[in-house]
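**Q** only geometry, no sequence info:
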């Protein structure tokens, strides 16, 4: 039977109908849940995909140090009245934040290459663009504009990575490991940030010329090569392969990922389930940008969830802490901002391991709710202490004008906040967004949501120096308000998707269950999820046909 004939059969379920209303008897074999050692291969492969986060993190960790290096200031800075080199707030903001603009451009306009040529090729293309941007930066002599352009280009590449990597992991990983493996993307970001800090500290201690910042940039070539080589071993997304009618390749990908034979009946069932989901999606017609608004089930609602979550990830204030935390460390006697960065980087990286465990143990909703509540408390304490008790007179940030016990308390609160952020919202948002959308518009919807993250990242990184110099610690109350809003938004709007396949997530939205009750929602049976299978079932052995 042809695909079109299937679309006219009584077994087909419109995308806006719940399969729970179409229960049928029968049993389909499913993929067996195997021992942990049998998932080592797919876990390593997903970690290779997640390594794209390392590329992003390493840039974040190094640029914060570059703008404080003497040679960098001599080449790209300005003279003040005493003849010293410095970077103005405007120039610093532009150099740092243009990266976020590039990320938004790459995420929205170029992540489509992953739909056209596959997830693996999409990541390889991003690394080619990334290398071009690094070359432009390294070749910069005294023109800050050239360096600025290089960061814009690398931002475009990282924008593609930030969409495709979580998407790829979410589509390829077993559903009971998906949350953990998607959170590896955030783990790699924090690892990249930490090693970026360490690299800056090492070159600063060893050199005084352009090698202080060119060596860290040169290492970026190695990261790009590692990611490209990793893609040679990573099986292509089975959902992408089924959509392109490459069913044999899809079965092979599923078999490799789950350590079973390609002839395992569960492999055929998995392909059927994927094809069933694609068939239901195709009933809505060709996927265009307008479908982000008009698509079913609840597509606009889901897009808004992604945009708000990605925006709130920035509005938690984590970047504010990384920026202003250095100031507090200096106030209590830690003058070397590079050492300060390493301390924060260690806390950030170590805490992400907690998030990898918590996202599957606690669930997505509870993870975010706990994070919002705890970070709100941290910010209230931090802002009150900083506003009324840190400085003895005025806001002069010197050890002699600082109450050291209060400063030490603020350092502790800073580390505690970073712990709660890294273990909840940092990876949890990437996980939820990667599993919220149907295949046919997944890259479009994720690119829009991720662009919101980059937009707020740009605004915060550019304006924070100006705002903190004007209102100091009172800035923290702005983020406190955002965190309170995030708690109620997650509670009332974000459903629990722990343990569901990507096709079951679609059913969850079609079932109209209120978000705070989705933790107890039971998905349709495997047999019902496969009732709309098109050409996937026809290539199944006769004795295993449904």
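**A** Alright, I've got the coordinates. Everything numeric in this text was worked out from a predicted model, so none of it was measured.
**Q** hey, let's count contacts and neighbours off CA atoms from now on
**A** OK.
**Q** can you tell me the element the residue nearest the centre of the chain falls in?
**A** The geometric centre of the chain, computed from its C-alpha atoms, lies nearest to residue 430 (Cα atoms, centre = their mean), at 4.0 Å. Taking DSSP states H and E as the criterion, residue 430 maps to helix 425-434.
**Q** comparison target, given below:
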């Protein structure tokens, strides 16, 4: 059989994107699956401890702890195993967790299984955006990476409606066991098919497997290995990697490439995305609609399902506009929109005296779920992978993903207790954070739309302080990167082989 199912060029990059996106479909599904199960009588009968708000928060949030550990592990194993084998290993771990989760009969088993699932999903989120960013060209990178977000939201929608359908089996534990077990569909697709996809050519360059890298670049570009296009791409990768190797590869050092600066930006964008407070809706919308806004179990689940469908459509819009508006504008739009949504929710939940006020609160849920997938869902993962230089890309992507999951855990853990104790004031906290995030994105985050990863390196190399990257990017024409001539590229290749 021909390698990669005989796919080349655009067909191969689309296949890479879709298979990788299946891993994010699992992430979205797994992140939401507990939402509609927490109030089911059969679930509460098996796990009566979760009636306590603190234990409920821990049961939901412990998954994020596993994700954070799994993501951080990729800082050490990602450059050893490579991108595809790391994704495969993560899928195997997830499958073990799913088996334990869907067969749980007591709370300790459920908690352990959610940690194990989290280990694999965290590795997915640290590796997949990096793998796709390194494998596709700059013109298509935004749309193809955000396809993962589209699949992730699709997983959220699917979880919501599967739970709604099984809600009408009130006395059968299948209504919570099957939603947990269904995660295996996503995990199996990602785990099996990633074995048939090419390795990242940039990782191969880093491992001095230049012939393999050249072959894969030829497949991705649908060009012969000895073509000028392949030679051009290889020259850029070789020269950039050689220059980066001559300097420090310590993520905590600054150096001419401003490594620490870029690592901070990658971690901060993921932190701010989770501190937008959107997971109040993702994790607890059904519970809040039932217990705080006074809706019935059926209506609460229908509304939650509709909110997730709306988020799914918004994620589709993000794919269409990411390479038109760019990363920076969408980050700012997401922060501004969520600031408005959280402010509105604070106002509505402070006066729950009528059904019209409850309806207004639901409207602001829809506002939040429009802005988040467009600007703050998957875009931070992608941005972290884009701005990190190759020698430390795995470490930076892992740290950024770990931060995303740790603050995800924080929101999931404190929300039940916070909503019970401080009520509407809880939303004000996130409104202030989103207001601040808007200006952080404006002043410190350069645009990466249409830039090769090597051009993004050059933006930071030219920067002298934290404010420079935005200004330099605006003034730098695309394609400005100076490519070494053929003789220099050959010399670098000989040096790398020596």
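**A** Perfect, thanks for sending it. Because the structure is a prediction, the values reported are computed rather than measured.
**Q** what does the TM-score come to for these two?
**A** The TM-score (TM-score structural alignment, normalised by the length of the second structure) is 0.91; 480 aligned residues with a Cα RMSD of 2.2 Å.
**Q** next, count neighbours for the aligned partner of residue 360 of the second structure in the first structure.
**A** In the first structure, residue 360 of the second structure lines up with residue 409, judged by TM-score structural alignment. By other Cα atoms under 10 Å, 15 other residues sit near residue 409 of the first structure.
**Q** by how much does the helix or strand that contains residue 409 of the first structure deviate from the second structure on average?
**A** Taking DSSP H and E as the criterion, residue 409 of the first structure maps to helix 404-423. Compared with the second structure after fitting, helix 404-423 of the first structure deviates on average by 1.5 Å (mean Cα distance after the TM-score superposition for the first structure).
**Q** distance between that helix and the chain's centre?
**A** 24 Å (Cα atoms, centre = their mean, to the nearest Å).
**Q** same question, stretch 176-193 of the first structure
**A** With Cα atoms, centre = their mean, you get 8 Å for stretch 176-193 of the first structure.
**Q** so where is that stretch in the second structure?
**A** Going by TM-score structural alignment: stretch 176-193 of the first structure matches residues 139-156.
**Q** mean deviation, the matching stretch versus the first structure?
**A** Counting by mean Cα distance after the TM-score superposition for the first structure, stretch 139-156 of the second structure comes out at 1.2 Å.
**Q** so which residues make contact with that stretch?
**A** 14, 17-18, 20-33, 129, 132-133, 308-309, 311-312, 315-316, 318-320, 322-323, 373, 377-379, 382, 449-451 (Cα atoms under 8 Å, 6 or more residues apart in numbering).
**Q** wait, isn't residue 408 of the first structure in contact with residue 332?
**A** Yes - between residue 408 of the first structure and residue 332 there is a contact under Cα atoms under 8 Å: 7.2 Å.
**Q** ok, these two, which is more surrounded?
**A** A direct count of neighbours by other Cα under 10 Å for residue 408 of the first structure and residue 332 places residue 332 higher, at 21 against 16.
**Q** C-terminal to the helix or strand harbouring residue 186 of the first structure, what's the next element?
**A** According to DSSP H and E, residue 186 of the first structure maps onto helix 178-206. Once the chain leaves helix 178-206 of the first structure, the next helix or strand it forms, by DSSP H and E, is helix 211-231.
**Q** and the angle for the helix holding residue 186 of the first structure with helix 404-423?
**A** 130 degrees (axes from the mean of the first three to the mean of the last three Cα atoms, to 10 degrees).
**Q** how distant is helix 178-206 of the first structure from the center of its chain?
**A** Worked out by Cα atoms, centre = their mean, helix 178-206 of the first structure lies 14 Å from the chain centre.
**Q** now swap in stretch 197-206 of the second structure and tell me
**A** With Cα atoms, centre = their mean, you get 21 Å for stretch 197-206 of the second structure.
**Q** quick one: it aligns where in the first structure?
**A** Counting by TM-score structural alignment, stretch 197-206 of the second structure sits on residues 234-243 of the first structure.
**Q** who touches the matching stretch?
**A** By Cα under 8 Å, 6+ apart, stretch 234-243 of the first structure touches 45-46, 48-49, 115, 118-120, 168, 171-172, 247, 249-251, 253-254, 256-257, 271, 274-275, 278, 439.
**Q** quick check: end-to-end length of it?
**A** 18 Å (Cα to Cα, to the nearest Å).
**Q** list the buried residues in it.
**A** 234-243 (16 or more other Cα atoms under 10 Å).
**Q** show me the residues you listed that map onto helices.
**A** If you go by DSSP state H, those have 238-243 in helices.
**Q** can you count the residues close to the equivalent of residue 257 of the second structure over in the first structure?
**A** The alignment partner of residue 257 of the second structure in the first structure, by TM-score structural alignment, is residue 297. Neighbour count for residue 297 of the first structure, taken as other Cα under 10 Å: 23.
**Q** in three-state terms, label residue 297 of the first structure for me.
**A** coil (DSSP: H, G, I helix; E, B strand; the rest coil).
**Q** gap between it and residue 505 of the first structure?
**A** From residue 297 of the first structure over to residue 505 of the first structure (counting by Cα to Cα), the distance is 11 Å.
**Q** got it, and residue 281 of the first structure?
**A** For residue 281 of the first structure, the distance to residue 505 of the first structure - Cα to Cα - is 13 Å.
**Q** so which of the two has more stuff around it?
**A** Applying other Cα under 10 Å to residue 281 of the first structure and residue 505 shows that residue 281 carries more neighbours, namely 24 against 21.
**Q** how about the more buried one, what's its match in the second structure?
**A** Using TM-score structural alignment, residue 281 of the first structure sits opposite residue 244 in the second structure.
**Q** noted, bye for now.
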